[in-house]
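Asker: for reference, the sequence and a predicted model appear below.
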Amino acid sequence: MEHFAVFRTPKTILYGRESLKQIGVEAAIRGQKALIVSDQVMFGLGYVTGCQETLKQEGVESEVYTGVESEPTDHYVTEALVLFKNTDCDLVISLGGGSCIDTAKAIAVLATNGGYIGDYRANQTIAEKAPIPHLAIPTTAGTGSEATDVTVITNTMTDVKMMIKQPAFMPDVAIVDPLLSASSPQHVTAATGIDALSHAVEAYLSKRAHPMTDTIALSAMKLIIENIKSAYNDGDNLDARESMSLGALQAGMAFTNASVCLVHGMSRPIGALFHVPHGYSNAILLPAVLEYSKGSCTDRLADLGRLFQPQSTSLSNDEAADIAVASVKSLCASLNIPNLKTWGIDESTYNTAISKMAADALDSGSPAHNPRLPTQSELEDLYKICYDYQFTSEAKIH
């Protein structure tokens, strides 16, 4: 390692079954009135009301914003921030998937630093004032956003998903209760699980990887590989759910300190223009990007291949790297991950957008950390390949 490394995490991480019960205690330490940022699904499942009741037991009042419907946009941030200020809240709680957590991160920073969330992209504006306290509660085993200093918000004027990374966006508290993910349907378990795997894999392959991130990225990959099919096939398997939640948390910790790479760089424009959920777009792209990158990261991909086939002890690195790519393709097929064509994106419209998507992907900075750095032309070709990319078997959309 030629240069010094940085490793940041939330100040407090609570992990394990029924850890959500501690939300009142943790909130009371940090404020008196919380804005809960969530969505209608979480409200319908009773999670939001349950959270409010737990807060009240500790003397913490709350308001609720459930306007997050899909990928987080600047509109959601503006609406929720107005509610936060108008109701005199002094802390924010995110309860949901990565979209809810990313929205709450933006609120926490803007509440004390002001401005438009896009101002903070590429460090154009630095959040110099401490954000309001943010307690992040993921309900899927996927994004790892509860443990990252990154928020991704779509600029609705330009259709660009803005990747914004600064220490101020790191939540104060992450509460990872695997019981919450038990409500995830099969297709969400699949997409968020492969999303988490992509986080761990990209952290391990990243040019900014270092020994601390390598350790937890490898742990995350092992947990996810060993448990994702069990969680998918039996949603009530709490041991598998718990392992997946831990793997997603570790993957988040790894990539926020080592960076994501080409998968995420390509994924954001697809989400912004075609509204494919982040977890799905990452899952759709991961096998093709690994295949593209293999020649530049054979030794590291070999470590992934050996996690898939630990019984094969005499593999060369070339053989193990091939197994890694083939195994990810097979895994995506077994989890019914679709390609972009199967998802339903019109091919003509998609092809028209390829040049913009490639430019936006490169502009995000993430591809620069990939073992193999694509040119604009190569990236356009890769987008074309990904449109109807074939996994091991025919994928189906839910």
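Answerer: On my side now, so go ahead.
Asker: hey, let's count contacts and neighbours off CA atoms from now on
Answerer: Noted.
Asker: all strands of the stretch 51-200 of the chain, in order?
Answerer: Under the criterion DSSP state E, counting those that start in this stretch, strands of the stretch 51-200 of the chain are mapped to 61-65, 91-96, 134-138, 150-155, 160-165, 173-176.
Asker: make JSON lines from those and add distance to residue 223 and mean neighbour count to it.
Answerer: JSON lines is the format used below for the strands of the stretch 51-200 of the chain (distance: least, CA to CA, whole Å; neighbours: other CA atoms under 10 Å):
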{"stretch": "strand 61-65", "distance to residue 223": "33", "mean neighbour count": "19"}
{"stretch": "strand 91-96", "distance to residue 223": "22", "mean neighbour count": "28"}
{"stretch": "strand 134-138", "distance to residue 223": "18", "mean neighbour count": "30"}
{"stretch": "strand 150-155", "distance to residue 223": "23", "mean neighbour count": "24"}
{"stretch": "strand 160-165", "distance to residue 223": "27", "mean neighbour count": "22"}
{"stretch": "strand 173-176", "distance to residue 223": "15", "mean neighbour count": "27"}
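Asker: what's the closest of these to residue 332?
Answerer: Closest to residue 332 of these, according to CA to CA: strand 134-138, at 22.9 Å.
Asker: pretty sure residue 373 belongs to a strand, no?
Answerer: No. With DSSP: H, G, I helix; E, B strand; the rest coil as the criterion, residue 373 is assigned coil and is not in a strand.
Asker: tell me how many other residues surround it.
Answerer: Around residue 373 there are 17 other residues, counting by other CA atoms under 10 Å.
Asker: putting a second one here so we can go through both:
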Amino acid sequence: MSNIHQILMPQNILYGTNSFAGVGRQAASLGSKAMIISDPVMEQIGHVSLCRNYLERAGLSHASYTGVNTEPTDLHVQEALEICTGEACDVIVALGGGSAIDAAKAVAVLMSNGGHIREYVGNKKRFQQKPLPLVAIPTTAGTGSEMTKVTVIIDTANDVKMMLSQPELLPAAAIVDPLLTVSCPPSVTAATGVDALCHAVEAYISRRAQPVTDMMAFRAIELIAGNLLQAYRQGDDIEARSHMALAAMLAGAAFSNASVTLVHGMSRPIGALFHVPHGVSNAMLLPAVLEFTRESAAERLAAIGRHILPDGAGLSDSELADSLIAQIKRLCLDLNIPNMQIWGIDEAAFQRSLAKMAQDALDSGSPGNNPRVPTHQEIVELYRVSYAYDFS
């Protein structure tokens, strides 16, 4: 194995309370007309209007698309792309959760490279031209998309989540302001927080982990363990929100450079077929997948447990791995994470979709980074276990 590693992150990163106010300066350094891509909630609560004001103060004209109202689809991308092209925008500002940021990434690369986003899946086609510069501003603490060279877009023609990973998808700048996450309801705080935990744990146990991503993932796990429940229970706790925003940012950088593993590979098909939000579908799968992976990742899981479990001293690696998984299950219980049955996924439809979901998961490539690489049938069985999983 090569000892040469690469770390890719946005060129500029602003983080901390009130850093959102810097969006005008950042965008003005990258272009002269901004395209805001956001969602209806951000429009409704006034964040999009505030963004427009910041841009205008910096002397930038702007256009906007606020239609990313679900997981991002190729239709959202096409609608935003048409506005961006028609308005001749030369810099993009993404404001929202991972859905808005992922859609904006796709628009940024297609503005300069053309075609449909599905043409670039699996690196069948590479982005040859530089994208429009993108300023990514997350309003949730979870996806970490502001830090990654990854986008996930639903192909509506084929009911599949397309995962693309190329350096051109990396934002030019990230602005991480924890004050923007205060508006998140508890359910979104829980789902996105567990999503960040998945990013960090998967990056740490990934076959592609490296020393720098290990440090980022480890610190992210520590911050999430100490702050997610508090942010969930008391949404106006700025200190907890700040720690979670930092954790999500670190976890995003970690998995972008080390890759996610089996949880994300299995999660995407659930979102594509049954329209479960990404963070929720990850949380539904995390404990069962860790149990499946445990024997092949005991040493790394134990290292996490040794660091964050108060009663971990003196336990063996095997015991620590078990204790960590039990702690994650308790966290999911405390956050009221539902299984797929409770969420309302029809069992008959779920059973009919198992073979396709397992194949789509394998095709994404993420399961191949798992310490224990699953077969198609093992993924099918894991889906079955997860459907009515008992977190208690």
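Answerer: Arrived safely. The structure displayed is predicted, hence computed values, not measured ones.
Asker: returning to what we had before: nearest to residue 5 of the first structure, of the strands of the stretch 51-200 of the first structure?
Answerer: With distances scored as CA to CA, the stretch of those nearest to residue 5 of the first structure is strand 160-165 (16.2 Å).
Asker: post-alignment, that closest one versus the second structure, mean distance?
Answerer: With mean CA distance after the TM-score superposition for the first structure, strand 160-165 of the first structure departs from the second structure by a mean of 0.4 Å once superposed.
Asker: same for that strand, what does it pack against?
Answerer: Counting contacts by 3 or more CA pairs under 8 Å, 6 or more residues apart in numbering; DSSP states H and E, strand 160-165 of the first structure packs against strand 150-155, helix 262-274, helix 347-364.
Asker: other residues contacting that strand?
Answerer: Strand 160-165 of the first structure is contacted from outside by 118, 120-123, 149-155, 268-269, 271-273, 360, 364, using CA atoms under 8 Å, 6 or more residues apart in numbering.
Asker: now do residue 237 of the second structure against residue 181 of the second structure, distance only.
Answerer: Residue 237 of the second structure sits 11 Å away from residue 181 of the second structure, going by CA to CA, to the nearest Å.
Asker: out of those two, which sits in the more crowded spot?
Answerer: Under the neighbour definition other CA under 10 Å, residue 237 of the second structure and residue 181 were set side by side, and residue 181 has more, 25 against 15.
Asker: and residue 312 of the second structure, helix, strand or coil?
Answerer: Under three-state DSSP, residue 312 of the second structure falls in the coil class.
Asker: how about the closest residue to it other than its chain neighbours, what does it touch?
Answerer: Excluding the flanking residues, the one nearest residue 312 of the second structure by CA to CA, 6 or more residues apart in numbering is residue 306, at 5.3 Å. Residue 306 of the second structure is in contact with 312, 313, 320, counting by CA under 8 Å, 6+ apart.
Asker: tell me which residue of the first structure lines up with residue 306 of the second structure.
Answerer: Aligned by TM-score structural alignment, residue 306 of the second structure pairs with residue 306 of the first structure.
Asker: nearest residue to the middle of the first structure?
Answerer: Geometric centre of the first structure, nearest residue: residue 143, 2.6 Å, by CA atoms, centre = their mean.
Asker: verify the stated contact: that residue with residue 100.
Answerer: No. Applying CA atoms under 8 Å, one finds residue 143 of the first structure not in contact with residue 100, separated by 10.9 Å.
Asker: how close does the host helix or strand of residue 203 of the first structure sit to the second structure?
Answerer: Taking DSSP states H and E as the criterion, residue 203 of the first structure maps to helix 186-205. For helix 186-205 of the first structure, the mean distance to aligned residues of the second structure following superposition is 0.3 Å (mean CA distance after the TM-score superposition for the first structure).
Asker: which secondary structure elements does that helix contact?
Answerer: helix 211-233, helix 238-258, helix 278-293, helix 298-308.
Asker: now do the buried residues in the last one.
Answerer: If I follow you right, that is helix 298-308 of the first structure. Judged by neighbour count using 16 or more other CA atoms under 10 Å, the buried positions of helix 298-308 of the first structure are 298, 299, 300, 301, 302, 303, 304, 305, 306, 307, 308.
Asker: so who does the fifth one touch?
Answerer: With contact set as CA under 8 Å, 6+ apart, residue 302 of the first structure has these partners: 317, 318, 319, 320, 321, 322, 323, 324.
Asker: before we move on, which element is the fourth one in?
Answerer: Right, the one you point to is residue 320 of the first structure. Remark: residue 320 of the first structure resides in helix 317-334, with elements defined by DSSP H and E.
Asker: what about that helix, how far off from the second structure?
Answerer: Superposing on the second structure places helix 317-334 of the first structure at an average distance of 0.6 Å from its equivalents, by mean CA distance after the TM-score superposition for the first structure.
Asker: heading C-terminal from that helix, find the next helix or strand.
Answerer: Later in the chain than helix 317-334 of the first structure, the nearest helix or strand by DSSP H and E is helix 340-343.
Asker: pull out the buried residues from that next one.
Answerer: For helix 340-343 of the first structure, by 16+ other CA under 10 Å, it's 340, 342, 343.
Asker: got it, and stretch 122-129 of the second structure?
Answerer: Across stretch 122-129 of the second structure, burial judged by 16+ other CA under 10 Å covers 122, 127.
Asker: what's it in contact with?
Answerer: Outside stretch 122-129 of the second structure, the residues that touch it by CA under 8 Å, 6+ apart are 109, 112, 113, 119, 120, 163, 164, 166, 168, 364.
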